[in-house]
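> Sequence first, then the predicted structure, then my questions.
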Amino acid sequence: MEKSLTKVHQAFQEALEKKVFSAAQLWVGQGEKNLLQLNIGKLSHGDQSSLVDKNTLFDIASLTKVFFTTSVAMQLVEEGQLILEAPINNFFEKLDFDPNIKVHHLLSHRSGLPDWRPLYESYPKDYPKEDLNSSRLQDYAKKISRLSLGQLPGEKRVYSDLGFILLAIILEKVTGTSLKNLWQQRVAKPLALTRSFFGPVDLKKFSVAATENCPWRKKLIQGQVHDENTFALGGISTHAGLFSTAGDLEIWVHELWRVLAGKSLWLKKASLKRFLEEPKLGWDSVSAVASQSGSYFSKLSFGHLAFTGCSVWMDPRDQKYVLLLTNRVHLSRAHPQAIKKFRPKIHDLALEALALV
C-alpha cells in the first residue's frame, strides 16, 4: 500500500506545482472508519509559512446544497412541514412563478429555471448588515420570477443555483426560523460539528484556504464566501456559503451511513431513501460517461461537486467514501478543466491504494 500511496502523493505534488490549487484535504474511508487523511499544501500560493492541516477551513460552495439544504429538507419532509408536491407559488404571495413548479423540482434541478444569473451586481461590494439579508433574498426571488424558463418544469435536469436560492425563502417560511439558526439547530448541533459555519471567518482564529482574486471585489478572497450571490446576502444561503473541513464532513457522512442502517436518531432511513430515488432530490448521481467520481463508484453512489474545487462521493454498495476539498479557484476560476482532470484521477489512485475498488 505504501507504494500505491506514493502515487497519490506524487499526483498531489504535480497538481501543486501546476497550481491547480494551493491547498487540499483528501479523506477516504469505509463505513465509519477513516482509512486515509491527507492534508496538503499552503493556504495560498504566496503564503510560504501557513501549511494546511486537518483544521484548515475550505469554502465548500455548493456542498452547502447537500450538507445543509438537503439535510434540512429531508428532516422537514419527514416531519410533514415541507410538502414536496407543493407548488412554490404557495410560498411567494406577491410573485408569479410558473404554477407547475413544485418544491421537488427545485431540489432535483428540474424547475426549468436557468442555471445562474449575477443577482448581486446591483449591490455594494461589502457585507450587508444582517437586517438587510431578508429583503435582499426577497429581491433575488423577484428577479428570478421574471426570468423565462428554459424548459417545462419536470422536463429535464438543468443544474440551477437559482432554484436552490428560492429554497432559502421556503425553508425559512415553513419553519419560521432563519437559515443560520436552521443550520445550527438541525445539522451543526445534533452532529456536534465544531468547524463548519457560515462566513465571514475570523482569520485571526481560523486557518482558511484562500480562494480567488475576485474581479468584482478587487481583492484576494480569504474567509469571505467566494460565491458573489451568497456574498451579497451576507454570506448565508441555501446554495453556497458554508466553510468546513474534511473532518466535519466525515462526521456527516458517517451519520448518513447510520441513517441507511436504520440506526440514526437524526433522520429516518426512509427519508434519505426517498431523496435518493431517481430523479434524486438534492444529490448528484454518478455520470454514465467520464464521471467526476472516477472509475470505482457504483451507479448507486450519491454525492455533490462544488465550484471551488470540493466534492463528496459515497457508495452504499460497500460504504466507501471520498472527501476532496481544494481551493481550485485560487487565484482564478478561469481553468475548471484542471480540477476536472485531477479529481477522478486522485479518487482512483486513493481507492486503488486502499483496495476499495
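Arrived safely. Model, not experiment: these values are computed from the prediction.
> going forward, measure contacts and count neighbours with C-alpha atoms only.
Fine.
> The stretch 51-200 of the chain: strands as residue ranges?
Here the stretch 51-200 of the chain has its strands, by DSSP state E, counting those that start in this stretch, at 58-59, 197-198.
> Return the most buried member of the ones you listed.
Of those, the one with the most neighbours on average (mean count of other Cα atoms under 10 Å) is strand 58-59, at a mean of 32.
> Quick one: residues contacting the residue lying closest to Val103 once chain neighbours are set aside.
Spatial nearest neighbour of Val103, chain neighbours left out: Leu84 (5.0 Å); criterion: Cα to Cα, 6 or more residues apart in numbering. Contact analysis of Leu84 by Cα atoms under 8 Å, 6 or more residues apart in numbering lists 77, 102-104.
> again, only this time at 7 Å
Leu84 is in contact with 102-104, counting by Cα atoms under 7 Å, 6 or more residues apart in numbering.
> Ok, Gln151 next?
Gln151 sits in contact with Gly112, where contact means Cα under 7 Å, 6+ apart.
> any idea how far it lies from Leu113?
Relative to Leu113, Gln151 is positioned 8 Å away (Cα to Cα, to the nearest Å).
> Could I get the strands of the stretch 51-200 of the chain in JSON lines, plus columns for distance to Leu38?
Formatted as JSON lines, the strands of the stretch 51-200 of the chain follow (distance: least, Cα to Cα, whole Å):
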{"stretch": "strand 58-59", "distance to Leu38": "14"}
{"stretch": "strand 197-198", "distance to Leu38": "22"}
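> among these, which is nearest Asn89?
strand 197-198 (28.3 Å; Cα to Cα).
> now what about the helix or strand following the closest one, what contacts it?
Downstream of strand 197-198, the next assigned helix or strand under DSSP states H and E is strand 213-214. Outside of strand 213-214, the residues within contact range by Cα under 7 Å, 6+ apart are 219-221, 331-332.
> which residues of the stretch 101-250 of the chain fall in helices?
103-107, 133-145, 161-175, 179-183, 228-231, 246-260 (DSSP state H, counting those that start in this stretch).
> Name the stretch among the ones you listed that sits most buried.
helix 103-107 (a mean of 26).
> try this one next to it:
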Amino acid sequence: MLYFRSLLFFLAISLASSCFAADTARIDALVADAMARNLVAGAVVLIGSHDRVLFERAYGRVGAAPEARAMTVDTVFDVASLTKVVATTPAVLKLAEEGRISLLDPLTKWFPEFVGHGKDEIRVLNLLTHTSGLDDIPLVSGSALKSAIEGAAAQKLKGEVGSRFKYADLNFILLAELTRRATGAGLDLYSHASFYQPLGMVNTGFNPKNRERCSSTVCEDRVLTGEVQDYLARQLGGVAGHAGLFSTAHDLARFCRMMLGGGSLEGRRVLAQRTVDQMTAPYFSRGGEVVRGLGWDIASPYSSPRGEKFSRVSFGHTGYSGSSIWIDPVSDTFVVLLSARLDYKKVHDFSRLRGELSTLAAELFGLPAELREMAASMMAD
C-alpha cells in the first residue's frame, strides 16, 4: 500500500515541481495576512507525507510584545487539545492493543466511584468519541482530580449514551486517570516511553523545562510562556488528558508520519496497523451528522482544518492555543499549524485560516484529482 501511495505521490510532485516556488508563496501570503490582522503574532507551518517533510517555515514572532524573539521552526508550543490525540488517545488504544483494557469496558470497572450513580452504560469508547453524556464542570483547586471524578459521577447524563455528541474535556481527564490506574504510571511517563522516545520526538512532553524555547499564549490578559494555557490543566498540575502537552512542528510531523505509516516510523513500530485503522474509523452520532474517530475528528463542527480538498476519510484535531493537525491517508499528506494566537474572539477567522491552509496544502502537495481517485480505490481494495 505504501509503495503505491509513494508512486502516486512521486508522480504528483513531478507534475507540480515547475510552479512550486511561486505557489508556496501563497502560504506565505496567507500567514502574512493572519499576522497583519493580528490573528497571530507568528506561526510555524509544516506539510509532509508518510516519508518526508515537504514544506517547513517559521513566520513572525513568538508573542505580541515588541521584544518577543523571532519564531523559529524548532519553537516549542503549547498544543492544547492536540494532547487528546497525540497523548491520551494513542495511550488508551495501546493499552487496548495489549489487552490491558477494553474499549467496551464499563466506566465503573475503572472508576468504582461511579457505581450507583446511573453511569453503568458509559463505556471507554464513549469517552473517546465524546458520546458519554458528560459535560464539563469546574474543578476544585487543591483536589482537582478528585473533584473531576466526583463531579462526573454526580452529574445527570445529558441525552442517551452513544448518540449525543458533546465535546467535553472531562471525558479525556477521566481517560488520563484510567491510563494511570491501568499502568501505575502517569500519562506523561506512559506516553513518553510508548511513543515520544521510540519515535524520536525529543521536544514533546508535559511541563517543559526549557521555557525560553516556548511560544507564548494569552490567558485572561496574562502572557504565559512554558506554562499550560488551559486552566483545568494547570489545576491538574500541567499533566492532563485534554491539554498540557508541548511539542514542536517537527515532532508532530513524526507523529503524523507514524499515523500515515500505519503505526510505524523508520522501522520503529509503536502501534499495530489494526489499531491505527480502529482509531481512525468513523463513529457516527447525532443521527449521522457528526463523524468522529476515536479521539480524532473527521467531520464535525470542529473540522475546519479539513479544508476543501482533503478526502472524506481524512482526520485531525484542533487546539485552542492556535494549533491544528490534519492527515489525509488518500493523498498521503498532512499539515501542521502551530501559532502564537492573539485574538481568541475571532473564531470564524481563525477557522478560515486553518481551512485555507489545508486547502493550499492539498492543492500544492496532494495528489491531482485523477490520482486521488486511484489512491482511494487502492485503499478500498
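The structure has been received and is ready for your questions. As the structure is a computational prediction, the values presented were derived from the model and not from experiment.
> Any idea what the TM-score comes out to?
Once superposed, chain against chain, the TM-score is 0.88 (TM-score structural alignment, normalised by the length of the first structure); 337 aligned residues with a Cα RMSD of 2.1 Å.
> Can I get the helices of the stretch 101-250 of the first structure in CSV including distance to Lys3 of the first structure?
Compiled in CSV, these are given as follows (distance: least, Cα to Cα, whole Å):
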stretch, distance to Lys3 of the first structure
helix 103-107, 42
helix 133-145, 51
helix 161-175, 42
helix 179-183, 42
helix 228-231, 42
helix 246-260, 24
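> Those: which one's closest to Tyr296 of the first structure?
Checking the helices of the stretch 101-250 of the first structure against Tyr296 of the first structure by Cα to Cα gives helix 246-260 as the closest, at 18.1 Å.
> distance from the closest one to the second structure after superposition?
For helix 246-260 of the first structure, the mean deviation from the second structure after alignment is 1.5 Å (mean Cα distance after the TM-score superposition for the first structure).
> After that helix, which helix or strand is next?
helix 269-276.
> against the second structure, where does that following helix fall?
Mapped onto the second structure using TM-score structural alignment, helix 269-276 of the first structure spans residues 273-280.
> which residues touch the residue nearest to Pro208 of the second structure when sequence neighbours are not counted?
Nearest residue to Pro208 of the second structure, sequence neighbours excluded (Cα to Cα, 6+ apart): Gly226, at 6.1 Å. Contacts for Gly226 of the second structure (Cα under 7 Å, 6+ apart) come out as 208, 211, 214.
> separation between the residue mapped onto Gly226 of the second structure from the first structure and Lys180 of the first structure?
Under the alignment by TM-score structural alignment, Gly226 of the second structure pairs with Gly223 in the first structure. Using Cα to Cα, Gly223 of the first structure is found at 17 Å from Lys180 of the first structure.
> Trp252 of the first structure too?
Separation of Trp252 of the first structure from Lys180 of the first structure (Cα to Cα): 18 Å.
> Can you get me the start-to-end distance on stretch 67-85 of the second structure?
Stretch 67-85 of the second structure has an end-to-end distance of 34 Å (criterion: Cα to Cα).
> whoops, I mixed them up, stretch 258-268 of the second structure
Stretch 258-268 of the second structure end-to-end distance (Cα to Cα) = 9 Å.
> residues making contact with that stretch?
50, 198-199, 257, 269-273, 276, 329, 332.
> If we use 10 Å, what do you get?
The contact list for stretch 258-268 of the second structure, computed with Cα atoms under 10 Å, 6 or more residues apart in numbering, reads 1-2, 49-51, 195, 198-200, 252-257, 269-277, 279-280, 327-330, 332-334.
> Including neighbour count, could the contacts of Gly226 of the second structure go into CSV?
Shown next, in CSV, are the contacts of Gly226 of the second structure (neighbours: other Cα atoms under 10 Å):
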residue, neighbour count
Pro208, 23
Arg211, 15
Cys214, 25
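> Now that we have these, can you turn them into JSON lines and tack on distance to Arg57 of the second structure?
Below are those laid out as JSON lines (distance: Cα to Cα, whole Å):
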{"residue": "Pro208", "distance to Arg57 of the second structure": "23"}
{"residue": "Arg211", "distance to Arg57 of the second structure": "21"}
{"residue": "Cys214", "distance to Arg57 of the second structure": "17"}
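> cool, now which of these survive the switch to the first structure?
By both residues aligned by TM-score structural alignment, their matches' Cα atoms under 7 Å, those still in contact after alignment to the first structure are 208, 211, 214.
> quick one: common contacting residues for Gln151 and Leu113 of the first structure?
Shared contacts of Gln151 of the first structure and Leu113 (Cα under 10 Å, 6+ apart): 157-158.
> wait, what's in contact with Arg257 of the second structure?
Arg257 of the second structure is in contact with 48-53, 199, 251, 263-266, 327, 332-334, counting by Cα under 10 Å, 6+ apart.
> hmm, try it at 7 Å
Residues near Arg257 of the second structure by Cα under 7 Å, 6+ apart: 49-51, 265.
> repeat for Ala24 of the first structure
Taking Cα under 7 Å, 6+ apart, we find Ala24 of the first structure in contact with 39-41, 325-326.
> buried subset of those residues?
Using 16 or more other Cα atoms under 10 Å as the burial test, those include 39-41, 325-326 as buried.
> Among these, which pair sits farthest apart?
Most distant of these, by Cα to Cα, are Gly41 and Leu325, 11.6 Å apart.
> biggest helix in the second structure by residues?
Counting by DSSP state H, the longest helix found in the second structure is helix 347-365.
> Could you point out the helix or strand that follows it?
helix 369-380.
> got the angle between that following helix and helix 347-365?
Going by axes from the mean of the first three to the mean of the last three Cα atoms, to 10 degrees, helix 369-380 of the second structure is angled at 90 degrees with respect to helix 347-365.
> Distance from helix 369-380 of the second structure to the middle of the chain?
Its chain's C-alpha centre lies 25 Å from the corresponding centre of helix 369-380 of the second structure when counted by Cα atoms, centre = their mean, to the nearest Å.
> now the residue nearest the centre of the first structure: how far from Ile88 of the first structure?
The first structure has Leu63 as the residue nearest its centroid, 0.7 Å off, counting by Cα atoms, centre = their mean. Using Cα to Cα, Leu63 of the first structure is found at 23 Å from Ile88 of the first structure.
> Also Ser287 of the first structure?
29 Å.
> Comparing these two, which shows the higher neighbour count?
Of the pair Ser287 of the first structure and Ile88, Ile88 is the one with more neighbours under other Cα atoms under 10 Å, namely 23 against 11.
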